[in-house]
Every structure is written in C-alpha cells, then in structure tokens.
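Asker: the sequence isn't on hand, but the structure is:
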C-alpha cells in the first residue's frame, strides 16, 4: 500500500497478530467460533501482506490479481454463508473491499510511487464510511465486554474476538485512506 514505512509496518504487525489469534480461535470447541475464525484469519494475513510498505517490497505484477481472486472466492463464500447468518454480510463487505483494493492496485500504473486517489472516490468513500462506522460501533460493543467472566481458553474469549474484529476494521480504514 502507499504511505510511509513506519505506519505500514505497524499495520502489518497489527493485521498479522490478528490473523494469528484468529488461527488460535480455529481450535475453539465452539463451532460458530471456528467457522468465523477461518475467514477472519484469511483477512488478517491478507491485510498484513497487502500492507507491507512498497519501499521495502514491490510485489510482482501477478500478486494483485491473485489477491483479487483469493478474496473474490472468500466473498462468494461469505455471500453463500450470509443466507443463514447476517453476520456474514460484514465478511462480504470486507472481502469485497479487499478485492476492490487489489483491483485498484493492479490497475494503477505506478501504484508504488505513493499517489493518492487511485480508486473510485465514491467507492472508496463508501467503504471508508462503512468501516469507520463499524470501528465506532465495535468499540462501543467492546466496552461492556470487559466486565464479564472469562469463558474457556484463549480461543473462546468473545471479547478478544471482538477486539480482533475492531483491529481489522481499523486496519481496513488505514488501508483505504492510503489507497
């Protein structure tokens, strides 16, 4: 993505740590946790890979279309899962945003020189509004969760899952701002 290297590395670390925790959540005894955690791990690691500062690593030309295909498949899976559970609509928006960013990066000739406004302003703006709202709502939802009891192991703690989703929302806002 565009932007200075230091914030980029912080975003990489945040997203990679979130993806790692989501992998841990995949070992949960709660089936709902396991199913959600796989898609969230993919998002976390995918966001980390896309956020590596361009000054450090310039991906090959095939990487952006590959991201679009992977996240397009994840979007189709989220669309299918949304038939039974509305929570998957958020996953659909997230994976679609990743497809959008990958397509913009692939279509931008010189996208590693740090220019702004490469995406369609209306789509980028709508995604920014959605994820900013999601971050604010997730932050509010997280506040009362700290007063509860710890349920099970690390993979079964709902307040940590909400914190990871909040982190990925913040990361998505940061990535869209640099687009």
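Answerer: On my side now, so go ahead. Everything quoted here is computed from the prediction, not taken from an experiment.
Asker: for the rest of this, base every contact and every neighbour count on C-alpha atoms.
Answerer: OK.
Asker: ok, residue 1 - contacts?
Answerer: 8, 50-54, 112, 175, 178-179 (C-alpha atoms under 8 Å, 6 or more residues apart in numbering).
Asker: wait, which of those is closest to residue 130?
Answerer: residue 175 (13.4 Å; C-alpha to C-alpha).
Asker: that closest one and residue 53 touch, don't they?
Answerer: No. Using C-alpha atoms under 8 Å, residue 175 is not in contact with residue 53, being 11.3 Å away.
Asker: hang on, the earlier thing: neighbour-wise, which of the contacts of residue 1 leads?
Answerer: residue 51 (26 neighbours; other C-alpha atoms under 10 Å).
Asker: list the contacts of it.
Answerer: 1, 8-9, 11-12, 175.
Asker: thinking again about what came up before, save the contacts of residue 1 as TSV, and put in distance to residue 34 too.
Answerer: Putting the contacts of residue 1 into TSV (distance: C-alpha to C-alpha, whole Å) gives the following:
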residue	distance to residue 34
8	29
50	24
51	26
52	28
53	31
54	33
112	36
175	26
178	32
179	32
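Asker: comparison target, given below:
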C-alpha cells in the first residue's frame, strides 16, 4: 500500500492480529463459527500482506497474481455457500474486493489505479466498495454494543465462542478495508 509507513505498519499489525484471533476462533464448538472464522483468518492475513508499506518492501509481481487467485477461490467458495443463506454475501464481497485490490496493486504506475489515479478521480467500483464497507463498519459498530447470548454457547465459553469478539474482529477488518480502499 502507498501512504505513510507508520500507518501502513499499524494496518499490518491490526490485520495480522485479527487473522490470528480468527485462527483461534476456528477451535469453536459451533460449526458455523468455525467456517466463518476460516474465511476471516484468510482475509486478515491477506490484508496484512497487502498493507505492507511499499516504501519498505515491494513484493514481486507474482504475489499480486497469487493473491488474486487465492481470493478468487475464496469468492467462489463464498458464492457456493451463499446459496444456503445471505450470511456469506459479505464474504463474497470481501473476497471480490481483495481480488480488485490485488489487480489494482499489480497495475503499473499511471494506469488508473493501484499507484495513483492521475486526474481521473476515484473509480466507480472503488467508490461503491468504499460506500459498502463504510456502511458495514457503521452497522457492525452499532451491533457490537449490546451482544445477546448465542444459543448453544455455554456461559464459560472459550475465546472461539465469544460473539462480541467475533464482531469486533469483523469491525476491525471492515475499518482496515476502508483504509486500504482509500489507499488504492
């Protein structure tokens, strides 16, 4: 990502910590939480890789292609899972956004995205994704405040079964996605 190095490293730390917590959530006793946590861990670690400041390390071009392929596969998985419920639609949008950002990061300087927009302003897709993720952050933030007990989760639940922590994890990734889209 392009921008100040210190904020880039903070974004890397936030995304990596979120990905690590999502790995812990994969130990949950609730099957749906484990499935969601796996996709969110992938998203967190992928965002951490993308957020490494370009001034510090510029990865080879194949990294962006690899990320686009991995998140394209995650998007297909989310699309397949979405047929059973709308809960996977956000994962589909997130994976698609990651593919979009990987392609934008791979674009050579001066080609409209990735390394500056030139005089053309924000592309329509970037603006639409920004609006989606800003709305997602606001809604998730409001939902974070009062957390009801999840049926089937014991009172002394472990780290993987804490719905308020899962929501905070999603909120932090949404905020990171907004920051990354602003930098694209």
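Answerer: Cool, the structure landed. Please read these numbers as outputs of a predicted model, since none were measured by experiment.
Asker: re earlier: let's see which of the contacts of residue 1 of structure 1 end up in strands.
Answerer: Taking DSSP state E, every one of these sits outside strands.
Asker: which ones among the residues you listed map onto helices?
Answerer: 8, 50-51, 175, 178 (DSSP state H).
Asker: would you list the residues you listed in TSV and tack on distance to residue 144 of structure 1?
Answerer: Output for those, formatted as TSV (distance: C-alpha to C-alpha, whole Å):
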residue	distance to residue 144 of structure 1
8	31
50	33
51	31
175	28
178	32
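Asker: farthest pair in those residues?
Answerer: Pairwise distances across these (C-alpha to C-alpha) peak at 11.6 Å, for the pair 50 and 178.
Asker: residues contacting the residue of structure 1 positioned farthest from its centre?
Answerer: No residue in structure 1 sits farther from the centre than residue 149, which is 27.8 Å out by C-alpha atoms, centre = their mean. The contact partners of residue 149 of structure 1, by C-alpha under 8 Å, 6+ apart, come to none.
Asker: swap the cut-off to 10 Å and go again
Answerer: By C-alpha atoms under 10 Å, 6 or more residues apart in numbering, the residues touching residue 149 of structure 1 are residue 157.
Asker: quick one: the helices in structure 2, in order.
Answerer: Going by DSSP H, structure 2 shows helices at 5-25, 31-51, 61-82, 89-106, 124-144, 163-183.
Asker: related to what we said a few turns ago, any idea how far the residue farthest from the centre of structure 1 is from residue 158 of structure 1?
Answerer: 10 Å (C-alpha to C-alpha, to the nearest Å).
Asker: quick revisit: return every residue with contacts to both of residue 175 and residue 53 of structure 1.
Answerer: 1-3, 8, 11.
Asker: separation between the residue farthest from the centre of structure 1 and residue 127 of structure 1?
Answerer: 35 Å.
Asker: residue 47 of structure 1 now?
Answerer: 15 Å.
Asker: in terms of neighbours, single out the busier of these two.
Answerer: residue 47 (24 against 20).
Asker: now do the same contact list for the more buried one.
Answerer: Contacts of residue 47 of structure 1 by C-alpha under 10 Å, 6+ apart are 1, 11-12, 14-16, 18-19, 41, 98, 168, 171-172, 175.
Asker: hmm, which two among those residues are most spread apart?
Answerer: Among those, 1 and 41 lie farthest apart (C-alpha to C-alpha), at 19.6 Å.
Asker: run a quick neighbour tally on residue 123 of structure 1.
Answerer: So residue 123 of structure 1, with other C-alpha under 10 Å, has 12 neighbours.
Asker: help me confirm that it comes into contact with residue 96.
Answerer: No. If you go by C-alpha atoms under 10 Å, residue 123 of structure 1 and residue 96 don't touch, sitting 11.0 Å apart.
Asker: and the alignment partner in structure 2 of residue 154 of structure 1, what does it touch?
Answerer: Aligned against structure 2 by TM-score structural alignment, residue 154 of structure 1 finds its counterpart in residue 159. By C-alpha under 10 Å, 6+ apart, the residues touching residue 159 of structure 2 are 21-22, 24-28, 165-166.
Asker: farthest-apart pair in those, please.
Answerer: Farthest pair in the contacts of residue 159 of structure 2, by C-alpha to C-alpha: 27 and 165, 14.1 Å.
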